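> using only what follows, build the 3D model:
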Amino acid sequence: MSKLRSEPDVGHTISPYQAFVLMYQSMYGVGILSLPRDVGKFTGNDLLWVIVLSGLTVWGIVMLNTWLSQRYPGMTIMTYAPRILGNDKREWVGKVLTFPILAGLATFWIMGMSISTRVFGEVVVTGVLVQTPIEAVILVFLIASAIAGGSHPTNMAKFNEFMFPFTLIPILLLVIALVQRGELANLFPMGEANWPLILRGVVSATYSFAGYKILLIFSGYYAKPYKSYQSHSTAMLSVTFIYWFACLTSLSVFGKDEINNILYPVWESIKVVYLKELFFERMESAILAIWLIAVFCSISNLLMSLVQALMDAFHLHEKWRRWLSFSIVPIVYFIAMIPQNIKVVGVYASRLGIFALMLALSIPAILLPVSLIRKKKGESPSETTAS
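Got it, this is the predicted structure:
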């Protein structure tokens, strides 16, 4: 039986830096490749400040979810939601009322993994492994993710921490692309999009940030919950800046009209980088390998979050962790192969972004007021007194 953690176990906790890395890695994934096109088709040159507006919107939602999780240190949403919604005499009531939350999160995580895997598979077979069936690429990728996703949350945090530096390399190449091929004239004029289109752009961009809901699970293992605001805010700021800079580079290199005709503008921006002096003339294969790490971490984090949510909800023993992880793979694979082409995948991604936004808003909107009114709160570990 799984136990509620009112006190973090030494050696089995997540540090504030690891919390930052987990949030960063879960958001920074395959969505960045097409982000300039997905937002630019609505907002044109205004996509630069629309990305910032979208980041601020998501940051506000993250802070609400952080506040909720911080009230119950050492507990995941599947362990504190029944406490909020139920009572001591009828514990089953809280568990029943928590089921829609589990269903919503499971739906998002499964769909998110499916879409991200399919998009990355399309990129691989289009740009590098042109003779390899996409089914094989996706299946191998999911099996590897299941191995990682079947790990304990603290082990997953260490894995993300190790991989984090590699994901920063594409940023350097975006800087080089901006310097080599960027044109300032391509960034103007601004202010042409109307507010309905700006709103659609903001909503479209939120899908690229959607991995932040892992905090509802990983926060139960934070060694210093009182520092989660700083960790999550720093992750949001970092990812927002990277997305903004990726859009800036793509827009300056291609312009707003051409960007709408390119499937993966960020990918194409890096392909124009020329480093003959360093014996590298084509960088896309190396960058694809780096993005493989980023997407792999993102999907593994989502998978581990789903596994942990199921274990907490049904009080499963630790031995079931790996089995649950692999049992989810066929579901994700089947859904990933449903769309007939990448255009349909984009439609699904847009709808998932709207669903993710509604889900992320509804969870704290329901649980926070009930928790405050009923004066429900978890037992604070000793570290929280240091705040």
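> make it CA atoms for all contacts and neighbour counts henceforth
OK.
> how many other residues sit next to L168?
The local packing of L168 (other C-alpha atoms under 10 Å) involves 14 other residues.
> ditto for the one 3 residues further on
Applying other C-alpha under 10 Å, we find 15 other residues in the vicinity of I171.
> what do you get for the one 3 residues further on?
Using other C-alpha under 10 Å, the number of residues around L174 comes to 25.
> list the contacts of it.
Taking C-alpha atoms under 8 Å, 6 or more residues apart in numbering, we find L174 in contact with F245, A246, T249, S269, I270.
> in this structure F164 contacts M23, no?
No. Counting by C-alpha atoms under 8 Å, F164 stays clear of M23, with 11.1 Å between them.
> one more, so I can put them side by side:
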Amino acid sequence: MSQLGKDPQHNTFSLWQMTSLITSTLIGVGVLTLPRTTTEKMFEAGWMAPILGSVLTFFAIWLIAVLSRRFPGLTFIQYSRIVWGGHEQSRLGFWLSLPWIMMFLIALFVTTAITSRIFGEVVVTAVLMDTPLEVIIVSMFVLAVILCLHEIDTLARVNEILFPLILFPILFIALASFQKAEWNNILPLIRVPWETIITGAFETNFSFQGYEIMLIFFAFAHENTGKVKAGFYGIGISVFVYTLIVLAGIVVFGHEELQRVTWPTLELVKSTQVPGLILERLESAFLAVWVAAVFTTVANGYYAVIYGLRQLLKKGMLFQRIASIVLIFPLFFVAIGPQNIVELFKMTSLIGYTTVWISVVSPLIHWLIMLYRDRGRKREKGSDAHG
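Next comes the predicted model:
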């Protein structure tokens, strides 16, 4: 295929960096609410929700990786116009692909804003009670902008460094919380209809939001890097962490108690004691790790939006730097849009459904059109050969 439009930085990310990027993006604000949201409909079986809900996520990341392998070195912004218009009708392809590209960028933009708002709500509630919410949100945005001022290889290195610093402490805290486990709390294993289980699993989508950034970042994988493998590793690690946290919440508190707590994972950490009194207040360490996790989620999402705009408008690094500063203002107003925590949680549910459209339906349509075009070319070659 044509090499036109490839970024000079392609072949940048290793398998480890791709896995780090996906996992660091997925593990974020969803960690704090997942034990409550999964047990709302599935009760004791809530720990199954991340496992069942990940089926769609695995399929989506496979689709995204397949599209990226078909167009190596190109992002979704670049190959979408090729899918819709081919190499011959690039102008038509641009206009037909524009709605899909804008839906992707806007959805990712809103998701990033709402993630920052949830982060602010938790910090104001649990740590900095006298600090205005707006200050917390802007602080996170400033960090994201600083990362956007650099090229994409810097993003890869930041995620690579923070990944183990996020993953291992969260795993340690989750395992330590099993000291107070009452395993009877997960019995009976299944007492709700399968329809309810499927619905509950589907509603975990917000916790898996973020992997759609690979529509941009898979383009920068090293040529020997298995994109499907990186995607499966990243999501598999996230599923394991989520399942462990939800299971810990259920066996410690029970599903009824989880429904009365706004941030159940934070309460779980508060009730956990580390043997040997290494840390007297474990939630302080957890929140420090969680801040890093949310930063990678917000920064990766915002970087993908800015970089996508840069490619859509065919601009350079100067545009990326200016846009990252300018767009922080609408991002802030979207973040403070929900008037209270109830509206915020409704917005997260809506985002979960939107994510399915952006990360599953859109790539699926692109893939089907690509298959149709490839089949048409084969027919033309066959008829020419017989002619």
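> could you tell me the TM-score of the two chains?
Once superposed, the chains reach a TM-score of 0.92 (TM-score structural alignment, normalised by the length of structure 1), with 372 aligned residues with a C-alpha RMSD of 1.8 Å.
> just send the contacts of L174 of structure 1 back as CSV, with neighbour count too.
Below are those laid out as CSV (neighbours: other C-alpha atoms under 10 Å):
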residue, neighbour count
F245, 18
A246, 27
T249, 27
S269, 26
I270, 25
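> one step back: more neighbours: which of F164 and M23 of structure 1?
Legend: neighbour count by other C-alpha under 10 Å for F164 of structure 1 and M23, higher for M23 (27 against 19).
> once aligned to structure 2, how far is the strand or helix carrying the more buried one on average?
For M23 of structure 1, the host element (DSSP states H and E) is helix 16-27. Compared with structure 2 after the fit, helix 16-27 of structure 1 shows a mean deviation of 0.8 Å (mean C-alpha distance after the TM-score superposition for structure 1).
> I'd like the distance from the following helix or strand past that helix to the chain centre, please.
Moving toward the C-terminus from helix 16-27 of structure 1, the next helix or strand (DSSP H and E) is helix 35-43. Relative to its chain's centre, helix 35-43 of structure 1 lies at 19 Å (C-alpha atoms, centre = their mean, to the nearest Å).
> for helix 35-43 of structure 1, packing partners?
Counting contacts by 3 or more C-alpha pairs under 8 Å, 6 or more residues apart in numbering; DSSP states H and E, helix 35-43 of structure 1 packs against helix 47-70, helix 195-206, helix 228-259, helix 265-271.
> endpoint to endpoint, stretch 260-272 of structure 2 covers what distance?
Stretch 260-272 of structure 2 has an end-to-end distance of 19 Å (criterion: C-alpha to C-alpha, to the nearest Å).
> please identify the buried residues of that stretch?
The neighbour-count check on stretch 260-272 of structure 2 (16 or more other C-alpha atoms under 10 Å) flags W263, P264, T265, L266, E267, L268, V269, K270, T272 as buried.
> ditto for stretch 346-366 of structure 2
Quick answer for stretch 346-366 of structure 2 (16+ other C-alpha under 10 Å): 347-349, 351-360, 362-364, 366.
> repeat that for stretch 47-55 of structure 2.
Under 16+ other C-alpha under 10 Å, the buried positions of stretch 47-55 of structure 2 are W47, M48, A49, P50, I51, L52, G53, S54.
> same thing with stretch 4-20 of structure 1?
R5, S6, E7, P8, T13, I14, S15, P16, Y17, Q18, A19, F20.
> could you export these as CSV, including distance to I169 of structure 1?
CSV is the format used below for those (distance: C-alpha to C-alpha, whole Å):
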residue, distance to I169 of structure 1
R5, 37
S6, 39
E7, 38
P8, 34
T13, 28
I14, 25
S15, 24
P16, 23
Y17, 19
Q18, 19
A19, 21
F20, 18
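> what is the nearest of those residues to D312 of structure 1?
Within the buried residues of stretch 4-20 of structure 1, the smallest distance to D312 of structure 1 is 11.3 Å, found for R5 (C-alpha to C-alpha).
> pretty sure that closest one contacts T79?
No. Using C-alpha under 8 Å as the test, R5 of structure 1 is too far from T79 to be in contact (9.4 Å).
> circling back: with distance to S238 of structure 2 added, can I get the buried residues of stretch 260-272 of structure 2 in TSV?
Shown next, in TSV, are the buried residues of stretch 260-272 of structure 2 (distance: C-alpha to C-alpha, whole Å):
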residue	distance to S238 of structure 2
W263	19
P264	18
T265	15
L266	18
E267	21
L268	19
V269	19
K270	22
T272	22
